[in-house]
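Colleague: everything below, folded, please.
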Amino acid sequence: MSGLAWRGVVEGFYGEPWSHADRLAWFDRAGALGLDHYLYAPKDDPWHRERWREPYPADRLAELARLGRAADERGVRLVYSVSPGLDMRFDDDADHEALAAKCRQLLDAGIRSFALLFDDVPMEEPELLGRQHGAVAARFERSFLRPAGIHEPVLFCPTDYAGLERTPYRIGLDRTLPRDARVLWTGADIVVGRVTSDDIARAAAAFGRDLVLWDNFPVNDFDRSRVFLGPLTGREAGPGLVGIVANPMVEAAPSRFALHTVAEWAADPSAYDPSAAADRAYRAVAGDDDGDAAGLRTLVDACSAWPPGAPRWPRLDDAVAAERWDDAATLLRGLAETAPSASTPVDLAAQLGPWIDAARATGAAGVLACRVLGGSRDGADPADAIEELSTALRLLEAEYADVARAAVLALVDRALERLGVVGTRTHGTGATVAVLTGPNPAPGDRELVEFLGRSGMRAHLGDDPAADLLIVTRGATEETARAAASRPVPLLAWGHLVPLGLATAAAVPLSLDRIRIAGADHPAAAGLDGDVVVYRGRSKLTVADPPEDAAVVAHDPESGRSVIGVTPAGSRLADGSIAPAARATFFLAADGFAPWLVTPEARALLLATVRELLG
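Modeller: Coordinates of the predicted model:
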């Protein structure tokens, strides 16, 4: 089949927007690749979203005008999107006029294409909301686009942008949205491994409109420790799909590996070969015309998995499963030798820098582990091997960037066990702390035990009927959490907050690295005040709506929801029960107390909260 008619990139991720230089560098490639639309939708541009009614200040408008001219010169169409859905008053003519005026400002600056986005807004009364959103688009087309001489169909992102079925929202939208509007759709879910022709047919029927796939590939705003450098996979085309816009990573230059393959797929989906496309993308992006840049190949291979939940590095997994330790060591040695070459573009080397460093540390630790597991160190002094592995492990755990981290940590654990080291308990002399987790404790859980042990406590993984304090991690089962809820001992948690009665609701927003102290005089604040950076890079933050009796020590600066809350013994919890002992919630999430993630300030806050609970 022929290629899709509408092809491009959407800068629609959460987190730091691309720089002007990043965008220009992409435009230099995009037109020639055929990804000749650039949808401007950075969530961190306040005039695009929160302050959509306000005109751009002169300097920001001039920058957008320069960006539009640069895109035109390179054969790329800049599509300006506006996202008014957070607080638009649909029955207020003034808001419709403000929307038109905002876009007229951009039109006067030379931008000729526009999109309306209603993604990620609250959805109450969905059928009514769908009708209102469609009516906004129809009025926008009638009162702004057509009088401006813009005759292209409205490009529209609905609130209900993922999924295949006809929903109340989509029924309402169908009644009012212009018939020729193009609907942005992410697939069967928000981030997907596959898009099939059946998915497309069902979704197109559900909307009653042609679709443009907003492909959340290779976006990494949901896990800033990772990069996705592999090819687009698992995509089909079909009737009803007229275009694609790929949502790239926060790191613009590394995104090119994946975006080059998106361009190949969009040009001819039926002939697309992911492996061949990946090879061509590598040569084009890494500047490897003569094999000179082969030092990045192993890193790219180790970071090519998609979707995000897929096995990270299957070649390593296969070698380890078969106990082919020489093969595993060869792969890991390539990782340890990762290095940009003289032909690697400067921006690519700089933006991949944290992952290059992590690759070296991961590879070095993995090679040492394979030597132990393969018996090549038999006869050597075990104490020397333990020291070498422990040193390599500390270097690996110091890296925020994630390159095959979990697989190599498992290898190191296995090698240390072979050498007789089992680190599930740290003995101190103080209070007994039981860290409740799952059957496969996260590295952050193990680090937490060690940290508490170094702080003078008797900490260990797993339950203990004599525990002075329980910590419920996200890895614990709900059954374990409910059992812990009734125990008359202090409890700290960042998982299962609602079943524990510690919150009426909880969530895990993405791409955050700091909290705001709300009660600097509270002992759990550790003497800190104001905004405190708790993660070494952007990651997930557990937020909660705490019981009324909780003291909110810190909150999320963006949503205002609690991230550290302490509820005294005898107070009423969120579920109406009475706290049998002091309770506290904490901001950690899936990675928990991972050493590559938490800052010294986060460690101080956790220790202060633990000590406050213990009294």
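
Colleague: alpha carbons only for contacts and neighbour counts from here, please
Modeller: Fine.

Colleague: the strands in the stretch 151-300 of the chain, which residues?
Modeller: 155-157, 182-185, 210-215, 241-246 (DSSP state E, counting those that start in this stretch).

Colleague: tell me the most buried of these?
Modeller: Comparing these by mean neighbour count (mean count of other CA atoms under 10 Å), strand 182-185 ranks first with a mean of 28.

Colleague: would you mind finding the longest helix in this structure?
Modeller: If you go by DSSP state H, the chain has its longest helix at helix 353-373.

Colleague: can you give me how far that helix is from the chain middle?
Modeller: 24 Å (CA atoms, centre = their mean, to the nearest Å).

Colleague: who are the packing partners of that helix?
Modeller: helix 325-336, helix 382-397, helix 405-418 (3 or more CA pairs under 8 Å, 6 or more residues apart in numbering; DSSP states H and E).

Colleague: thought residue 263 was touching residue 36?
Modeller: No. Between residue 263 and residue 36 there is no contact under CA atoms under 8 Å: 9.6 Å.

Colleague: one more to put side by side:
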Amino acid sequence: MSKFAIRGIIEGFYGRPWSHSDRLNMINFLGQQEMNTYVYAPKDDPYHRYDWRTLYPADHIKDFSELISAGNKVGVSIVWALSPGLSLVYSSSHELALLKNKFKAMQTIGFKKFGLFFDDIPNKLIHKEDMEKFSSLALAQAYIANEILAYLKELDPDAELFFCPTEYMGSGDSSYLNELGNQLNQDIQIFWTGPQVCSNTLDLNNAKTVSQTIKRKVLFWDNYPVNDASMQPELHIGPYINRDKELLKYSSGILLNPMDLVETSKIAIFCAAQFLNDPLDYSPDSAWRSAIEFLVGSEQKEAFIRFAKANSYSCLEPYQPQYLEDAINEFQAKLDLNDWESALSESMQFFTQLKTDLSVLNKLPQTLSQEIKPWLEEYKEWLEIALNALTILIEFRDLSKADAGDKLKKARKELREGLIRSVDFQTYCCGDVIHNFAQKVYRSTSYFLANTPYF
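Modeller: Sure thing, here's the model as predicted:
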């Protein structure tokens, strides 16, 4: 059984970093899943990025020591990374001394693996003295990285360095990457996120191209299940898919960038662990279902799967939740055949089942439940909206009855209020599927009541 050499995660997202207890929890989980690497690189740790010149205070050093100890117990290497690129003067001997001093301080407490990151910074030299000394950004960064690795190896011959380039996604054949490949010490691992920042696929051709350009196997920084920045409304709890089973040929490993939601991120990490430990025998759906059962238990498993299918939108599945779309499309198909009875009864049954699931989902493990509370709350709201829309159609079908008009008006009023509330929803639960269905129902019945359409 072939497995990737480097398997794990990189805490590399923007926003609130994990707590110390979160990291200890995750390191233990990684060990259980036969993952072997955790990289510390939270963008909003000031000592990691904006205030990189300042040494960590004593309480941080204590926490780092505990992380190293926890990792040693479960076979997980703890990698400490620094991201100085926003303000670093590459040509300055003083700046280089500050870098060495900070790396030495972290080496002293027990780190053996390190990261030097130049992601999300200007893609050209910005200091006059750097432009005078270096002909390109790649040469400047390679100089710094080689100096740091040489310094670390003087103190510890087993020291390792992971490098994140400024150009970390794309076609993989640029002059910048070619220069890095030529200039960087061959012992340095180079990160790559794939064709995109958050890549829908990690395919063999792209991996082959970039590995040939950088003259070594590529180390993937997989931006999934991370949901920072504009992705915050999304909940990335779908299967781990679209990663080529032959990537081992050109890749030394994959590190996933998780969400700030620690427990919730374990679904993707559990799945990825199965892929990374045995890619050729990996079954995405089977791994996903096992991950959910591991996290929530057998009693809540099926209800959670249905909830997860309503939250499928991500870089891996960049389209509306298929589970809900299929239900609405089936409803419309029956309606087109004038089979109102089957269309309404089956759709009411479908959404009533999802509403019934809410009582089961209320029994989720507490930490997980708190993390996903905004999505659960709006899931409930959307199900109410869907059932209300169906109620309108039931009353519309029976419009000839004496009180049907009043019932229809009342149901439309409630639906309108739900749709107005949805304008302020904070998550992307259910995508746009129920919203579009409900809006269509509201509009289509407006004429018959001589009302102004909702939009």
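
Colleague: fetch the TM-score of the aligned pair.
Modeller: Once superposed, chain against chain, the TM-score is 0.87 (TM-score structural alignment, normalised by the length of the second structure); 423 aligned residues with a CA RMSD of 2.3 Å.

Colleague: shared neighbours, residue 263 and residue 36 of the first structure?
Modeller: residue 7 (CA atoms under 8 Å, 6 or more residues apart in numbering).

Colleague: ok, these two, which is more surrounded?
Modeller: residue 263 (27 against 24; other CA atoms under 10 Å).

Colleague: the second structure: which residue goes with that one?
Modeller: Pairing criterion TM-score structural alignment: the partner of residue 263 of the first structure within the second structure is identified as residue 273.

Colleague: can you name the residues that contact its match?
Modeller: 7-8, 33-35.

Colleague: how far away is it from residue 148 of the second structure?
Modeller: Residue 273 of the second structure is 31 Å from residue 148 of the second structure, where distance means CA to CA, to the nearest Å.

Colleague: before we move on, what about residue 329 of the second structure?
Modeller: 58 Å.

Colleague: and those two? which has more neighbours close in?
Modeller: The residue with more neighbours, out of residue 329 of the second structure and residue 148, is residue 148; 21 against 12, by other CA under 10 Å.

Colleague: doesn't that one lie inside a helix?
Modeller: Yes. Using DSSP: H, G, I helix; E, B strand; the rest coil, the assignment for residue 148 of the second structure is a helix.

Colleague: that one: what's its closest spatial neighbour, skipping adjacent residues?
Modeller: Distances taken as CA to CA, 6 or more residues apart in numbering put residue 100 closest to residue 148 of the second structure, at 6.5 Å, once the chain neighbours are dropped.

Colleague: now residue 218 of the first structure
Modeller: residue 248 (5.1 Å).

Colleague: the one you found matches what in the second structure?
Modeller: By TM-score structural alignment, residue 248 of the first structure lines up with residue 258.

Colleague: and residue 168 of the second structure, what's its match in the first structure?
Modeller: That one, residue 168 of the second structure, aligns with residue 161 by TM-score structural alignment.

Colleague: touching, its match and residue 186? I think so.
Modeller: Yes. Using CA under 8 Å, residue 161 of the first structure is in contact with residue 186, at 6.2 Å.

Colleague: show me what counts as buried in the longest helix of the first structure.
Modeller: Buried residues in helix 353-373 of the first structure, counted by 16 or more other CA atoms under 10 Å: 354-373.

Colleague: now do stretch 384-394 of the first structure
Modeller: 385-386, 389-390, 392-393.

Colleague: same question for stretch 8-16 of the second structure.
Modeller: Here stretch 8-16 of the second structure shows 8-14 as buried, counting by 16+ other CA under 10 Å.
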